[in-house]
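Q: this one's sequence-less:
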């Protein structure tokens, strides 16, 4: 059975690509946010099984949104998808408590990562 998922990315094109990938594998995308503050609010309202989170967004970035979500729900499952490929970003994602970190250009690998969770 698929998971309920919240997609967080400031790019509508990227949100659409991620959504299509997830839906094709039987997952239910229950919400989309274009910034961190919307992500925090939607997470509280929807309680999805999983959040895909971009890092660089206007206003509240993905790292701060993840910190707030995890502060409210330590069991939240967050996977970062970002164009930032430097190791420091994946280390920070891990330190925050994210379940994974993928480069957006390898976003189809998210399905494998979700299966492992």
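A: That came through, no problem. Model, not experiment: these values are computed from the prediction.

Q: Every contact and neighbour count from this point should use C-alpha atoms.
A: Noted.

Q: a strand runs through residue 63, doesn't it?
A: No - counting by DSSP: H, G, I helix; E, B strand; the rest coil, residue 63 is not part of a strand but helix.

Q: residues in contact with the spatially most central residue of the chain?
A: Closest to where the C-alpha atoms of the chain average out (CA atoms, centre = their mean) is residue 52, at 1.5 Å. Remark: with contacts taken as CA atoms under 8 Å, 6 or more residues apart in numbering, residue 52 is in contact with 5, 6, 7, 8, 78, 79, 80, 81.

Q: could you check the distance from it over to residue 34?
A: 12 Å (CA to CA, to the nearest Å).

Q: take a look at this one as well, against the first:
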């Protein structure tokens, strides 16, 4: 079921994107795209139409909160999960106010990502059961 989930990883760190990709592959996600800044994330969302976006908050060109706002305005059903390091609590509060689905603490772990994906897949199943 997870393989149907289209995921976009947006982080300015290639190392973090690589780690996210490995974790998503373990979770059997087959459709994975990457962006290295908020501006590129918005472009990728327009092309790829992901179900789920993992978005770093602090990035060049356009930060994660600005990108989140643009994505949610255009695609309110896309789930955007903010990835943050310690010390960004005020950013997280703003992100949640702007429609972030959830947040994940860095360094990211397989368990945290797997729990989030499971939650989203359950919601997706329940949502399609009501149609």
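A: Looks like it came in fine. Note that the coordinates shown come from a computational prediction; the quantities given were computed from them, not determined experimentally.

Q: Give me the common contacts of residue 52 and residue 34 of structure 1.
A: Common neighbours of residue 52 of structure 1 and residue 34, counting by CA under 8 Å, 6+ apart, are residue 8.

Q: Now do the strands in structure 2.
A: In structure 2, the strands defined using DSSP state E lie at 6-10, 31-35, 52-56, 79-84, 102-105.

Q: Same list, the ones you listed, but as CSV with distance to residue 96 of structure 2 please.
A: Formatted as CSV, these follow (distance: least, CA to CA, whole Å):
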stretch, distance to residue 96 of structure 2
strand 6-10, 17
strand 31-35, 21
strand 52-56, 12
strand 79-84, 9
strand 102-105, 7
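
Q: for structure 1, which helix is longest?
A: Ranked by residue count under DSSP state H, the longest helix found in structure 1 is helix 12-24.

Q: contacting residues around that helix?
A: The contact list for helix 12-24 of structure 1, computed with CA under 8 Å, 6+ apart, reads 7, 8, 9, 28, 29, 32, 34, 107, 108, 111.

Q: Next, the contact list for the alignment partner in structure 2 of the third one, please.
A: For residue 9 of structure 1, the aligned position in structure 2 is residue 11, judged by TM-score structural alignment. With contact set as CA under 8 Å, 6+ apart, residue 11 of structure 2 has these partners: 17, 35, 36, 37, 55, 56, 59.
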